[in-house]
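J.: Coordinates for the following, if possible.
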Amino acid sequence: MKRCYKILGILIVLITIGGLSGCKEKEKTASSDEGGNIQKEVTVCDDNGTKKTITDMGGRTVEFDTEIKKVYGANPMATILLFTLVPDKIIGWNEKLPNQEILPEAYKNLPVVGSMGTKQQAASAEEILTYNPDLILYAQAEINKQSAEKADKLSQQLGKPVVLINGSLESTESTYELLGEIFDCSERSNELIQYYKDTLSNIEKTKSEIKEEEKIKVYYGKEEDALTTSGKESVHAKLIELVGGKNVADAIEGDSDAAVNLEEVIKWQPDVILLSEANKNEKNAYQNLIQNTAWENIPAVKNNKVYVSPMLLFSWFDRPPSINELIGIKWLAVTLYPDYYEIDMKSEIKEFYQKYYQIDLKEEVITDMLQQ
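T.: Okay, the predicted model is just below:
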């Protein structure tokens, strides 16, 4: 029996690949991503195997068939990542998508199957099993003991292998590397990684030129009354700091949303207010705020600097945190600092949707969205 081994060491990813034609050597050096994951790899290949075994980003050992035809993204973060890499394998959407008409024909009529391991749009194990997925992908913005336990529970409920990945922007590189190995599409995943690295590098270069006294104070309001927010440690508001803004709610600790009162927002005196209208209960957030005279003396309101984060298929800023934040970074950067960031948003939007979703957006779609 012929065997080949490539040992590069392991911390995050351990992959045992069985192939019918041997193991193709690939060099990979140790690296550390923005999320602090040090990535080193061990590959062990066996000519007559049909199973692939990995250690996922939660430290869990997962074995599954090498031939993967169908995958269930257990939550939107997971499904969005799958759609960028292996759209032909996803069994359905977790919820009905806005702007669904821009999708390629093959994906417009995918069923809404719901989510598991989350409170939103809950799906039943019985329903998911009717689609007979070969693998379950479960994404969390923070990987810890609790997220690993949720992945274990999900695997027990479905009787299927569940791979836990980090869906945070900071872990994009290591996440795509792992997914590239799982689905044997490393060339595609490396292309997306490069765009991610170039985007963050360009933003960071310009951000370093912004003087401290020029930094803009930003309040991120959620829910219909805009009186729920996130601190600077939260995955939900991190783009503010990434582009050089100051989150006025930076004293709020942890990653969870926090309720605040209007008096606090008035005290913070934000220069810009960002709103989310991604959830059903937020659809009137902008109108509610600008029509409420109690907000009128806040600088952001007085100077018409209240913005709703764009959404095309998926939110650019939050709800859920996703790879769409890469175009959201550029939008927020040029919105806060038009004199610093020289970004042609029309061309950037077109390039992003072509690269990540393989969608050629019509000019009028892009124009309409930027005018909202």
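J.: drop to CA atoms for contacts and neighbour counts, all remaining ones
T.: Fine.
J.: Could I get the full set of helices for this structure?
T.: Ranges of helices in the chain, per DSSP state H, are 76-85, 105-108, 125-129, 145-158, 172-182, 186-207, 238-242, 262-268, 285-290, 299-302, 325-336, 345-357, 363-371.
J.: so which of the ones you listed gets nearest residue 50?
T.: helix 172-182 (13.2 Å; Cα to Cα).
J.: Give me the packing partners of that closest one, helices and strands only.
T.: Contacts defined by 3 or more Cα pairs under 8 Å, 6 or more residues apart in numbering; DSSP states H and E place helix 172-182 against strand 162-166, helix 186-207.
J.: how about the nearest residue to residue 299, chain neighbours excluded?
T.: Excluding the flanking residues, the one nearest residue 299 by Cα to Cα, 6 or more residues apart in numbering is residue 271, at 5.4 Å.
J.: Contact partners for the residue nearest to the spatial centre of the chain?
T.: Centroid check for the chain by Cα atoms, centre = their mean gives residue 322 as the closest residue, at 1.6 Å. Residues counted as contacts of residue 322 (Cα atoms under 8 Å, 6 or more residues apart in numbering) are 77, 80, 81, 167, 168, 169, 315, 316.
J.: if we go to 10 Å?
T.: 76-81, 141, 167-169, 172, 314-316, 328 (Cα atoms under 10 Å, 6 or more residues apart in numbering).
J.: Pull out the buried residues from stretch 357-365.
T.: 357, 358, 360, 361 (16 or more other Cα atoms under 10 Å).
J.: For these, give me a markdown table that also has distance to residue 298.
T.: Shown next, in a markdown table, are the buried residues of stretch 357-365 (distance: Cα to Cα, whole Å):
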| residue | distance to residue 298 |
| --- | --- |
| 357 | 39 |
| 358 | 41 |
| 360 | 40 |
| 361 | 37 |
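J.: now for the residues you listed, which pair is the farthest apart?
T.: Pairwise distances across the buried residues of stretch 357-365 (Cα to Cα) peak at 10.3 Å, for the pair 357 and 361.
J.: Please identify every residue contacting each of these two.
T.: 103, 351.
J.: quick one on the thing from earlier: for residue 243, find the nearest of the helices and strands packed on helix 172-182.
T.: With distances scored as Cα to Cα, the stretch of those nearest to residue 243 is helix 186-207 (5.9 Å).
J.: For the comparison step, fold the sequence that follows:
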Amino acid sequence: MKKILTLTLCLALLLGLFSGCGGKRYDPLAGVETTVFTDDAGRDVTVPAGITRIAASGSTAQMILMTLVPELLVGLASSPSTAQRPYFPEEMWTLPTFGQFYGSKANLNMEALIDAEPQLIVDLGDAKENVRSDMDGIQKQTGIPTVFLEATLEEMPQAYRKLGRLLHREAEAEVLAVYLEQTLAMAAENSAKLPQDARKTVLFGTGATGLACNAEGSVQADVLSLVGAVNAIHSEEISNRNGGTTVNLEEVYACDPDVILLAAGGPYDTLAESEWSGLTAVKNGTYYEIPNLPYDWMSSPPSINRVLGIYWLGNLLYPELYDYDMVEKAQEFYRLFWHYELSAEEAEQLLARSTRKTRREGQ
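T.: Take a look at the predicted model:
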């Protein structure tokens, strides 16, 4: 009898596990009107006609969806930190965390996803070679309609418009799409005015040492070329993950960049008293820490934050061309995209470590 009871209990547990984690507990298309949406992977996906519950495939998609339809998100790829929380609607602070759905950092919590019952999973980003099979795999694994929209910086305006049509937020999406188009046009116009000998070389370093660099050709570093700068780091093997391309200090001295950008958590505070001190950028005080709330303004992940990065970096490198008040630009962006009224004092605090230092004595 004990063996029978034990087997029965094990069977019940297994059934519960499969119903909770197998993506089959519910059918998001059952009993609802549907329509067919063609995504940017060329897939015809049947989706509910009226979508009220969505999930993001990862952090890049989450950021874009937060700017347009935060109220539709039923969970997050990553939960906000204490520092990020003020920029998130309070109702999002306690949403379940699903994790990353696919890729090298995949850590999907299937049970949390199924419990939240999203009607749609949205993936946004650059179109990788296997994007179609990735989307098919997620949809098969979860049983939830999954769509991909290309959201490189150049394609970002259209990504918003497509999201607007899909989620019935056309008017709101159009406002953001127009802002993005105007930003990209401004950057293209200003960059075209810069002769080659006026273009500043920039090292974009990440990590605790600053030596994990986003090299030329990396998606993480595309803001550099857009504003008219030259990436100081070139590599035959371009990495968009795990901090990019690792270099040594000797290589940094060999290129001796005009400007150094460091991600938060890097060696910004000690640069002038370290082995970096002989570099031209350090001597001239042209090294900066990238503002990073609610997300890094340049990358990590390379999402909508890069648009604000265009304004910031352009103004920093070429203020005669990118001629505006950066505090006011930050306030405008936060109001439009993060639905947050950023005060002038808050904006100045965000920018405090991204302003020029005075030249060191004796230089």
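J.: TM-score of the superposition?
T.: The TM-score (TM-score structural alignment, normalised by the length of structure 2) is 0.82; 318 aligned residues with a Cα RMSD of 2.0 Å.
J.: what do we get in structure 2 for residue 5 of structure 1?
T.: When structure 2 is aligned by TM-score structural alignment, residue 5 of structure 1 is left unaligned.
J.: Repeat that for residue 210 of structure 1.
T.: Aligned partner of residue 210 of structure 1 by TM-score structural alignment: residue 194.
J.: how far away is the nearest residue to its match once chain neighbours are set aside from residue 301 of structure 2?
T.: Of all residues not flanking residue 194 of structure 2 in the chain, residue 228 sits nearest, at 6.9 Å (Cα to Cα, 6+ apart). Separation of residue 228 of structure 2 from residue 301 of structure 2 (Cα to Cα, to the nearest Å): 22 Å.
J.: And for residue 231 of structure 2?
T.: Residue 231 of structure 2 is 19 Å from residue 301 of structure 2, by Cα to Cα.
J.: again, but for residue 193 of structure 2
T.: Taken as Cα to Cα, the span from residue 193 of structure 2 to residue 301 of structure 2 is 29 Å.
J.: and the two? which has more neighbours close in?
T.: Ranked by neighbour count (other Cα atoms under 10 Å), residue 193 of structure 2 and residue 301 place residue 301 first, with 21 against 11.
J.: what residue of structure 1 matches up with that one?
T.: Alignment note (TM-score structural alignment): residue 301 of structure 2 maps to residue 320 of structure 1.
J.: Residue 77 is in contact with its match, correct?
T.: Yes: counting by Cα atoms under 10 Å, residue 320 of structure 1 does reach residue 77; the two are 6.4 Å apart.
J.: For the aligned residue in structure 1 for residue 144 of structure 2, grab the count of nearby residues.
T.: Aligned counterpart of residue 144 of structure 2 in structure 1: residue 160 (TM-score structural alignment). Neighbours of residue 160 of structure 1 under the rule other Cα under 10 Å: 18.
J.: For the aligned residue in structure 1 for residue 57 of structure 2, give its distance to residue 327 of structure 1.
T.: Residue pairing (TM-score structural alignment): residue 57 of structure 2 is matched to residue 74 of structure 1. Residue 74 of structure 1 sits 24 Å away from residue 327 of structure 1, going by Cα to Cα.
J.: Equivalent analysis for residue 161 of structure 1, please.
T.: The value you get for residue 161 of structure 1 to residue 327 of structure 1, if Cα to Cα is used, is 32 Å.
J.: How about residue 13 of structure 1?
T.: Distance from residue 13 of structure 1 to residue 327 of structure 1, by Cα to Cα: 28 Å.
J.: Looking at these two, which is more packed in?
T.: Set side by side, residue 13 of structure 1 and residue 327 show more neighbours around residue 13, with 26 against 22, by other Cα under 10 Å.
J.: who touches the more buried one in this structure?
T.: Residue 13 of structure 1 makes contacts with 38-43, 53-61, 174, 177-178, 181, as judged by Cα under 10 Å, 6+ apart.
J.: can you check residue 163 of structure 1 too?
T.: For residue 163 of structure 1, counting by Cα under 10 Å, 6+ apart, the contacting residues are 54-58, 60-64, 73, 135-139, 148, 151-152, 155, 179, 182.
J.: hmm, try it at 7 Å
T.: Contacts for residue 163 of structure 1 (Cα atoms under 7 Å, 6 or more residues apart in numbering) come out as 56, 62, 136, 137, 138.
J.: next one: residue 323 of structure 2
T.: Residue 323 of structure 2 touches residue 315, counting by Cα under 7 Å, 6+ apart.
J.: Show me what it lines up with in structure 1.
T.: Match for residue 323 of structure 2 (TM-score structural alignment): residue 342.
J.: Would you mind measuring from its match to residue 192 of structure 1?
T.: 22 Å.
J.: again with residue 88 of structure 1
T.: From residue 88 of structure 1 across to residue 192 of structure 1, the span is 18 Å (Cα to Cα).
J.: go on, residue 262 of structure 1?
T.: To residue 192 of structure 1, residue 262 of structure 1 is 41 Å away according to Cα to Cα.
J.: Look at those two and report which has more neighbours.
T.: residue 192 (21 against 13).
J.: Chain neighbours aside, what residue packs nearest to the more buried one?
T.: That would be residue 356: by Cα to Cα, 6+ apart, it lies 7.0 Å from residue 192 of structure 1.
J.: which residue lines up with the one you found in structure 2?
T.: By TM-score structural alignment, residue 356 of structure 1 lines up with residue 337.
J.: measure stretch 225-238 of structure 1 end to end?
T.: Where stretch 225-238 of structure 1 begins and where it ends lie 21 Å apart, using Cα to Cα.
J.: what range in structure 2 matches it?
T.: The aligned range for stretch 225-238 of structure 1 is 209-222, by TM-score structural alignment.
J.: Just give me how far the matching stretch sits from the chain centre.
T.: Distance, stretch centre to chain centre, for stretch 209-222 of structure 2: 15 Å (Cα atoms, centre = their mean, to the nearest Å).
J.: contact partners of it?
T.: By Cα under 7 Å, 6+ apart, the list of residues contacting stretch 209-222 of structure 2 from outside reads 204-206, 231, 233-235, 238-240, 243-248, 262, 266-267, 299, 302.
J.: In strands only, show me these.
T.: The strands, defined by DSSP state E, take in 204, 205, 206, 231, 245, 246, 262 from these.
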